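K.L.:
sequence and computational prediction follow.
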Amino acid sequence: MNSILQPRPFRQTMHRLMNLLIFKVNQLGDNVVFLPLVQQLAAHFPHWRITVMTSPAAAPLYEVACPEARLLSFNTQDFNSSWKNPARLTRLLRITRALKPDTCLLGNDQGNAAHLLARLSRAALCVGPHVPERKLCFLLHHREPLIETDSAARQNWRIAQAMLARLGHPALPDAIPAPDLSAFGREGHVAIAIHAGASRAYKRWPLERFIALANKLADTHPVLWFDQNEAGEEMLAPRIRRVTPGSLHDFIRHLAGARHFIGNNSGPMNLASALGIPGTIFNGPSRPNWDPMWHSEKFDLLRDAALACQPCDLFSRPVNHCQNTFHPMACMDRWSVDEVHQRVLARLE
């Protein structure tokens, strides 16, 4: 075997320190559904040294809710493209090798850079998803097949169970708990919380409709609006409480006190699901495996089975723009302010 790929000798790690390096450099929502796995590994194997590579947006999740894990954060785009940039890849490889991982665990959505760094880290075991579209998937020692109908949380759980089996350790419980976010606290405002954002434009219900909906709801209920720093927000009624959280900690604390959440299928929705906050969600292009992972009975998912284009996101990745050229954004345009207003009121009864 080429010496650059030669792993260090495998160590038995049941009752001794093991260095586990986890790759999860991605969006906030992807890490919300991954967090319970890291929390469970830290709880079941307190003698392990766990390091999580993640994004700056997601790092506070682990800092507050899983302080046992060491964190390294990287810009997602820079990290994922590093396999095409020798200088950047070399810097990342130095960091990775300095950790001296015994095992590398890759999340279900990690790209070629994570695969290459894991294998070049000289870890004795690299475990991740089997995604044929990943050019460097073959570098992993174990590639766990992904089941398309599984939730994203379940897919990651299966990968971790495969890792534990390869290490000869007992499996985690089959039930996936919601992440414990209690350390973030809770502001008891009991308002309807509205977050109009999402990481990609084609995943958003129009801002002007969110604003009109907020104004109608504010006639009868307290409304908390998370500012998006958009020009149209000056049309919000003065009675609506507007907040601009200075950190993820502040955002979660405000969200935890909500009576109901309204938003797109995005990171805040996953946080609401974890917190058990009922919600009305514009599902847009998202696949069913991104439905709320926990407390799903509390959510009204706005999607129309009659739309042949929905969902347009692929199993292995988002498509990044609307695929409907005849009626762009049909899955969002389908929902009027009046219809959503009535659906929310029905949920509040």
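P.N.:
Noted; the coordinates are in hand.
K.L.:
going by C-alpha atoms from here, please, whenever you check contacts or count neighbours.
P.N.:
Will do.
K.L.:
burial check on residue 297, number of neighbours?
P.N.:
For residue 297, the count of nearby residues is 10 (other Cα atoms under 10 Å).
K.L.:
are we agreed that it is in a helix?
P.N.:
Yes: according to DSSP: H, G, I helix; E, B strand; the rest coil, the state of residue 297 is that of a helix.
K.L.:
residue contacts, it?
P.N.:
By Cα atoms under 8 Å, 6 or more residues apart in numbering, the contact list for residue 297 is empty.
K.L.:
do that again at 10 Å, thanks
P.N.:
Residue 297 makes contact with 276, 278-279, according to Cα atoms under 10 Å, 6 or more residues apart in numbering.
K.L.:
secondary structure element for residue 132?
P.N.:
Here residue 132, judged by DSSP states H and E, is contained in no helix and no strand.
K.L.:
re earlier: which of the contacts of residue 297 sits closest to residue 202?
P.N.:
Nearest to residue 202 out of the contacts of residue 297 is residue 279 (Cα to Cα; 20.1 Å).
K.L.:
as a check, name the ranges of all strands in the protein.
P.N.:
Applying DSSP state E to the chain gives strands spanning 19-23, 49-54, 70-73, 103-106, 125-130, 142-145, 192-195, 223-226, 241-243, 260-264, 279-282, 299-302.
K.L.:
let me have the ones you listed in JSON lines, adding mean neighbour count as columns.
P.N.:
Formatted as JSON lines, the strands of the chain follow (neighbours: other Cα atoms under 10 Å):
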{"stretch": "strand 19-23", "mean neighbour count": "24"}
{"stretch": "strand 49-54", "mean neighbour count": "21"}
{"stretch": "strand 70-73", "mean neighbour count": "16"}
{"stretch": "strand 103-106", "mean neighbour count": "25"}
{"stretch": "strand 125-130", "mean neighbour count": "25"}
{"stretch": "strand 142-145", "mean neighbour count": "18"}
{"stretch": "strand 192-195", "mean neighbour count": "24"}
{"stretch": "strand 223-226", "mean neighbour count": "23"}
{"stretch": "strand 241-243", "mean neighbour count": "16"}
{"stretch": "strand 260-264", "mean neighbour count": "25"}
{"stretch": "strand 279-282", "mean neighbour count": "24"}
{"stretch": "strand 299-302", "mean neighbour count": "19"}
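K.L.:
okay, one more to line up with it:
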Amino acid sequence: MDHLTAEFGGAEQMDTAVGPVLQRFSGVRRIAVLRGGGLGDLIFALPAITALRSAYPGAVITLLGTPVHRSLLAAVQSAVDEVQILPFAEGVRPGTKDPAAVDAFFADMQRRQFDLAVQLHGGGRYSNPFLLRLDARHTVGTRTADAASLERTVPYLYYQHEPLRALEVAGLAGAAPVDLEARLAAAPSAGAAAVLPDDAGSRPLVVVHPGATDPRRRWPVAHFAELAAACAADGCAVVLVGDESDRPLAQRILALAAPAPVVSLVGELDLAGLVDVLAAADVVVGNDSGPRHLAQALGTPTVGIFWVGNMINAGPLGRSLHRIQLGWTTVCPACGIDVTQVGWTAPRCGHDDSVVAGVPVKRVYEDVRSLVSTPRPGRQG
């Protein structure tokens, strides 16, 4: 610990800490948290935000995020006070950059006079300079060797569990963990009953999300169809969910699973509706994707189909309510390139062949059956 003490000026060791928990900053009234990306990216950051809320209970926490983050946080209860939408900027939010919009964003943020800015968005090559433009009194975050330094940093190494990585960053600001994984409760709403099959309440509800941003993380459509048909044959209500981009996958699943009574809500739900459906489910089955991570945060049991490398970064920590099936492929099925060098460490090949295709339907089905029969905390049965 001597090198940490020398670098950080003393660290309080706590049994619940992921890394060193340093002295808290004084006079913190406004906190900015930088986290772009999709649903899963936000969910990975939430334990750190909860820790910051606990450490600085009187501060206003502003998430610098994306439109999907704003929509989700409007549908759940969380430690975030407000969401400010990031401008399109290289390495922070993909899109056509508008220099005037970027300048206007920073002018607005600087007027807020943040006391603490927290970088939870990658290794810092782009996000650290972005964070520094906020002109916050204190800055903490992750950093690769080629990234601009912040006041307090931890090394960014690609293979680290993302929620734990974010908690390690929160520790730099003196915030010890409250939860190791995100915990969310749906905001009051009309509930899922309006969109689910009429008899769904009398049968186990299995919700399936077949999509993933990276096609290589997708379990084959034929496997999802076989699973859906088997669950329906067992008397489960089976519902497909996803956004508009998942509609072709859902259509193929419905065709292959026919005549099984599988229902698709793909492309029909806003985020509040998705939250309601996931919270109502008895089991959610999905790839390493935002809806699966969201279901877990809502306390719904899940069966996740993960590539082994993604499991290190994004897999659930417990197994009582969350089961995983791993794809152990380490080379691209098409060209043989090493796919374990991912993220910023190496460019990826242009092939989209699934790296989880070898996960057997039987094993996923067995996990679903096990979880359907497992009493869920807070529910009767």
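P.N.:
Now that the structure is in, tell me what you want to look at. Keep in mind that what you see is a predicted model, and the values were worked out from it rather than measured.
K.L.:
which of the strands of the first structure sits closest to residue 41 of the first structure?
P.N.:
strand 49-54 (8.6 Å).
K.L.:
now the angle from that closest one to strand 19-23?
P.N.:
10 degrees (axes from the mean of the first three to the mean of the last three Cα atoms, to 10 degrees).
K.L.:
elements contacting strand 49-54 of the first structure?
P.N.:
If you count contacts as 3 or more Cα pairs under 10 Å, 6 or more residues apart in numbering; DSSP states H and E, strand 49-54 of the first structure packs onto strand 19-23, helix 35-44, helix 59-65, strand 70-73, strand 103-106.
K.L.:
how big is the offset of the second one relative to the second structure?
P.N.:
Between helix 35-44 of the first structure and the corresponding residues of the second structure, superposition yields a mean separation of 2.9 Å, by mean Cα distance after the TM-score superposition for the first structure.
K.L.:
again, but for the first one
P.N.:
In the superposition with the second structure, the average deviation recorded for strand 19-23 of the first structure is 1.2 Å (mean Cα distance after the TM-score superposition for the first structure).
K.L.:
what residues in the second structure pair up with that strand?
P.N.:
Under the alignment (TM-score structural alignment), strand 19-23 of the first structure falls on residues 30-34 in the second structure.
K.L.:
what's around the aligned residue in the second structure for residue 39 of the first structure, how many residues?
P.N.:
Superposed on the second structure with TM-score structural alignment, residue 39 of the first structure falls opposite residue 50. Applying other Cα under 10 Å, we find 26 residues neighbouring residue 50 of the second structure.
K.L.:
next: residue 348 of the first structure.
P.N.:
Residue 348 of the first structure has 12 nearby residues by other Cα under 10 Å.
K.L.:
which residues touch it?
P.N.:
Counted by Cα under 10 Å, 6+ apart, residue 348 of the first structure has contacts 192, 221, 259-260, 278, 342.
K.L.:
can you list the residue ranges for helices in the stretch 201-349 of the first structure?
P.N.:
Secondary structure of the stretch 201-349 of the first structure (DSSP state H, counting those that start in this stretch): helices located at 207-217, 248-256, 267-275, 330-333, 337-348.
K.L.:
could the ones you listed go into CSV alongside distance to residue 74 of the first structure?
P.N.:
Converted to CSV, the helices of the stretch 201-349 of the first structure look like this (distance: least, Cα to Cα, whole Å):
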stretch, distance to residue 74 of the first structure
helix 207-217, 30
helix 248-256, 17
helix 267-275, 18
helix 330-333, 32
helix 337-348, 38
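K.L.:
ok so, going back, of all the helices and strands packed on strand 49-54 of the first structure, which lies closest to residue 246 of the first structure?
P.N.:
Going by Cα to Cα, the one of these nearest residue 246 of the first structure is helix 59-65, 12.2 Å.
K.L.:
now do the buried residues in that closest one.
P.N.:
59-62, 65 (16 or more other Cα atoms under 10 Å).
K.L.:
ok now that helix, how far from the chain's centre?
P.N.:
13 Å (Cα atoms, centre = their mean, to the nearest Å).
K.L.:
how about stretch 193-201 of the first structure?
P.N.:
So, by Cα atoms, centre = their mean, the centroid of stretch 193-201 of the first structure is 14 Å from its chain's centroid.
K.L.:
just stretch 196-208 of the first structure next, same as before
P.N.:
Put simply, stretch 196-208 of the first structure sits 17 Å off its chain's centre (Cα atoms, centre = their mean).
K.L.:
what's the matching range in the second structure for it?
P.N.:
Counting by TM-score structural alignment, stretch 196-208 of the first structure sits on residues 210-222 of the second structure.
K.L.:
and the end-to-end length of that stretch?
P.N.:
End-to-end span of stretch 210-222 of the second structure (Cα to Cα, to the nearest Å): 11 Å.
K.L.:
burial count for the alignment partner in the first structure of residue 165 of the second structure?
P.N.:
Mapped onto the first structure by TM-score structural alignment, residue 165 of the second structure lines up with residue 155. Using other Cα under 10 Å, residue 155 of the first structure has 23 neighbouring residues.
K.L.:
what does residue 301 of the second structure give?
P.N.:
Look at residue 301 of the second structure: counted by other Cα under 10 Å, it has 27 neighbours.
K.L.:
that one reaches residue 321, doesn't it?
P.N.:
Yes: Residue 301 of the second structure is within contact range of residue 321, at 4.7 Å (criterion: Cα atoms under 10 Å).
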